[in-house]
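Asker: Here you go, sequence then predicted model.
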Amino acid sequence: MNLIRYIGYDIKHGANFVFDLPNGHDCWLFLLTHTPAYFYVDGQLEEYPAYSAILFPPNQKIYYSASQSIYENDWIRFDSDEAYVCDFPIQGKPFSPQDPEYCHQIIKLLAWEHAESNDKSNEIIHHLLSALFKKLLDHDDENLAIQHQLIQLRKEIYNSPEKEWSVKLMAEKLNISPSYLQAIYREKFNISCMNDVINRRINFAQDQLLNSNLSVNEVALMSGYQNIEHFHRQFKKITKQTPLEYRRSSIREK
């Protein structure tokens, strides 16, 4: 038996968004993020990359919040006694689905069928939820292990962009060749590993420029740049503004 209580997709919130429910819901909650977000997991608040999924069981603490200027996700609150939900092996912890776009499309279909609310739509909802959870486990054991390692690597990049990241260093962390890392990283996240590092560093710098009184040079160092000119070049390439222009324009917008 499956019963969707509430469902939403492409839901957007601002930078101050926080969802904090100490005792959880009395039903299941499934999320699929479109943007990076903070989750409270194992007693710690950590940032997870975009396109993370998480299944919260009933009556478990729920905490997640925006980590950038926009937070966006799909979500389903539902009742279920189906084995593919109750025995789902990853509960209460974010993970990265193999094909998040496929999952997103299923959630959209679920929302449309939920709006119909008749016997036929209820049957379709049952089959769509089954397909969603089967897709979430679309891994073989070897692939699942490397996928988990990639997620952990990306989480470390997001949490510590200031580290001296290189393809060689990242490959050594996963005990694979640099060329193989670059191939599977791009396949998994649709971006090269070094471009992901750069984007995260610039995103971190934007946050510091906007929310601190640190000088541009101090922000550059905190963001992992020892060469200030290199920081300026990469910042302008991505944002189309210099760091000072970005800070001044952001202050005017406020």
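Answerer: Here it is on my side, so go on. Numbers count the residues shown, from 1 in each chain.

Asker: From here on, just use CA atoms for contacts and neighbour counts.
Answerer: Noted.

Asker: pretty sure I7 is in a strand, no?
Answerer: Yes: under DSSP: H, G, I helix; E, B strand; the rest coil, I7 falls within a strand.

Asker: Please enumerate the helices of the stretch 51-200 of the chain.
Answerer: 83-86, 100-116, 119-136, 141-159, 167-174, 178-189, 193-211 (DSSP state H, counting those that start in this stretch).

Asker: Would you mind reformatting these (as a markdown table) and adding columns for distance to F30 and mean neighbour count while you're at it?
Answerer: Formatted as a markdown table, those follow (distance: least, C-alpha to C-alpha, whole Å; neighbours: other C-alpha atoms under 10 Å):
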| stretch | distance to F30 | mean neighbour count |
| --- | --- | --- |
| helix 83-86 | 10 | 14 |
| helix 100-116 | 10 | 17 |
| helix 119-136 | 10 | 16 |
| helix 141-159 | 19 | 16 |
| helix 167-174 | 29 | 15 |
| helix 178-189 | 21 | 16 |
| helix 193-211 | 26 | 20 |
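
Asker: Which of those helices sits closest to H34?
Answerer: Comparison of these against H34 by C-alpha to C-alpha identifies helix 100-116 as nearest, at 9.1 Å.

Asker: elements contacting that closest one?
Answerer: Packed against helix 100-116 by the contact rule (3 or more C-alpha pairs under 8 Å, 6 or more residues apart in numbering; DSSP states H and E) you find strand 2-14, strand 70-80, helix 119-136.

Asker: between the helices of the stretch 51-200 of the chain, which one is nearest to E229?
Answerer: Evaluated with C-alpha to C-alpha, these place helix 193-211 nearest to E229, the distance being 13.7 Å.

Asker: Can you name the next helix or strand after that closest one?
Answerer: Per DSSP states H and E, the first helix or strand lying C-terminal to helix 193-211 is helix 216-222.

Asker: what distance separates that next one from the centre of its chain?
Answerer: 26 Å (C-alpha atoms, centre = their mean, to the nearest Å).

Asker: Below is structure B, check it against A:
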Amino acid sequence: MFKILRMGCNTTHDNNFSVNRLNGYQWCLLLLVKSPAVFIINGKAISTPANTLIIYDRNYPHQYRANGAEYKNDWIHFEFDSGFFNEYLTMLNTPLYISNHYYISDLIQKMANEFYSNNSYKEQTIEYLMQILLIKAKEQMEMKTFQTKQSRIHDELIKLRSEIYSNPRNNWSIALMAEKLHISCGYLQSVYKNTFFISCMSEVIESRITYAKELLIESELPVGEISNLCGYQNEVHFMRQFKKLTTLTPTEYRRLNSKLGK
């Protein structure tokens, strides 16, 4: 069971803001701090960038302050039973930089919308949203606590990857993708592969073949037209790449998988 007691989004304080609760709370506190801050953990001061998440355990000291700028955070006071949180105990009382902070902040806002609503199933909805938040935070923790250099463009990389799959017909090139992210071609290739474990141009090919499979299954379009819709100017090149990735020609793939007439 998971239960929110109080919560708020985008709460702001001036640059002199500080908290010093030596005994913490009798419940847990989640903070997504959207400004630079300093946390005192086990007597050690840790300076953190904007978009840092911390989940304080019950009765754990809360010591944190603004760091040279207006302080802003999302916050949740909550209770839980032992079965709900056991998998995530390693995340407690540890500042964690969140590269996909828009995603996490959106989850918190969705929880607030439910918490302050009269929806019939708001408790279940909030619990599922919190589970998603914890899974994403654990995923981030396993990528290491602070990865500020790479994480600065993490959201943009995700947007780029989504755009590649949404628009496989585009005339994608490394130079075009690097320009979109305002980084060098070399850095794009390095950071993309380190993030998604595939090169950016291999991703383009994957997106085109994925779309080709869909068109072959769902339509009666000629292979040449499908080739064009998937961003290929040369049908022979398309057929070679398709067979390389699937071991089948487009015609063979259609014959084995087509839904038409079934």
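Answerer: Arrived safely, thanks for sending. On a predicted model such as this, the values are computed, not experimentally measured, just so you know.

Asker: What would you report as the TM-score here?
Answerer: Scored against TM-score structural alignment, normalised by the length of structure 1, the superposed chains reach a TM-score of 0.56; 159 aligned residues with a C-alpha RMSD of 3.0 Å.

Asker: Report the buried residues of stretch 40-54 of structure 1.
Answerer: For stretch 40-54 of structure 1, the neighbour count (16 or more other C-alpha atoms under 10 Å) marks Y40, E46, E47, Y48, P49, A50, Y51, S52, A53, I54 as buried.

Asker: From these, pick the one nearest L3 of structure 1.
Answerer: Comparing the buried residues of stretch 40-54 of structure 1 against L3 of structure 1 with C-alpha to C-alpha places I54 closest, at 18.6 Å.

Asker: That closest one maps to what in structure 2?
Answerer: By TM-score structural alignment, I54 of structure 1 lines up with I54 in structure 2.

Asker: I'd say that match and P95 touch.
Answerer: Yes: taking contacts as C-alpha atoms under 8 Å, I54 of structure 2 lies within contact range of P95: 4.8 Å.

Asker: How about F115 of structure 2: what's its closest non-neighbour residue?
Answerer: Once flanking residues are discounted, F115 of structure 2 sits nearest to K122: 6.7 Å by C-alpha to C-alpha, 6 or more residues apart in numbering.

Asker: ok, the residue mapped onto the one you found from structure 1 to L109 of structure 1 distance?
Answerer: Aligning on TM-score structural alignment places K122 of structure 2 opposite S121 in structure 1. According to C-alpha to C-alpha, to the nearest Å, S121 of structure 1 and L109 of structure 1 sit 10 Å apart.

Asker: now E46 of structure 1
Answerer: Distance of E46 of structure 1 to L109 of structure 1, computed by C-alpha to C-alpha: 31 Å.

Asker: same thing with P49 of structure 1?
Answerer: From P49 of structure 1 over to L109 of structure 1 the distance is 25 Å, taken as C-alpha to C-alpha.

Asker: Equivalent analysis for F39 of structure 1, please.
Answerer: Here the criterion is C-alpha to C-alpha. By it, F39 of structure 1 lies 27 Å from L109 of structure 1.

Asker: which parts of stretch 208-219 of structure 2 are buried?
Answerer: So for stretch 208-219 of structure 2, counting by 16+ other C-alpha under 10 Å, buried means R208, I209, T210, Y211, A212, K213, L215, L216, I217.

Asker: out of these, which are inside helices?
Answerer: Applying DSSP state H to the buried residues of stretch 208-219 of structure 2, the entries found in helices are R208, I209, T210, Y211, A212, K213, L215, L216, I217.

Asker: any idea what the fourth one aligns with in structure 1?
Answerer: Residue correspondence to structure 1 (TM-score structural alignment): Y211 of structure 2 is left unmatched.

Asker: so C200 of structure 2 touches Q189, yeah?
Answerer: Yes: using C-alpha under 8 Å, C200 of structure 2 is in contact with Q189, at 6.5 Å.

Asker: any common contacting residues for these two?
Answerer: I174 (C-alpha atoms under 8 Å, 6 or more residues apart in numbering).

Asker: who's in contact with the nearest residue to R6 of structure 2 once chain neighbours are set aside?
Answerer: Nearest non-adjacent residue to R6 of structure 2, counting by C-alpha to C-alpha, 6+ apart: H77, 5.2 Å away. H77 of structure 2 makes contact with I4, L5, R6, M7, W27, C28, L29, L30 under the criterion C-alpha under 8 Å, 6+ apart.

Asker: Could you find the closest non-adjacent residue to the residue nearest the centre of structure 2?
Answerer: Closest residue to the average C-alpha location of structure 2: N100 at 4.4 Å, with C-alpha atoms, centre = their mean. Excluding the flanking residues, the one nearest N100 of structure 2 by C-alpha to C-alpha, 6+ apart is D155, at 5.9 Å.

Asker: aligned partner of the one you found in structure 1?
Answerer: In structure 1, no residue is paired with D155 of structure 2 according to TM-score structural alignment.

Asker: do you know how far D155 of structure 2 is from E114 of structure 2?
Answerer: Going from D155 of structure 2 to E114 of structure 2 by C-alpha to C-alpha gives 26 Å.

Asker: on that earlier part again, export the contacts of H77 of structure 2 as a markdown table, with columns for distance to L181 of structure 2.
Answerer: Supplementary listing: these in a markdown table, determined by distance: C-alpha to C-alpha, whole Å:
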| residue | distance to L181 of structure 2 |
| --- | --- |
| I4 | 38 |
| L5 | 41 |
| R6 | 38 |
| M7 | 35 |
| W27 | 42 |
| C28 | 38 |
| L29 | 35 |
| L30 | 32 |
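
Asker: Put the buried members of these into a PyMOL selection.
Answerer: Remark: buried members of the contacts of H77 of structure 2, expressed as a PyMOL selection using 16+ other C-alpha under 10 Å:
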select buried, resi 4+7+27+28+29+30
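
Asker: circling back to that earlier point, got TSV for the helices of the stretch 51-200 of structure 1, with distance to L244 of structure 1 too?
Answerer: Listed next are these as TSV, based on distance: least, C-alpha to C-alpha, whole Å:
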stretch	distance to L244 of structure 1
helix 83-86	50
helix 100-116	37
helix 119-136	43
helix 141-159	24
helix 167-174	30
helix 178-189	31
helix 193-211	8
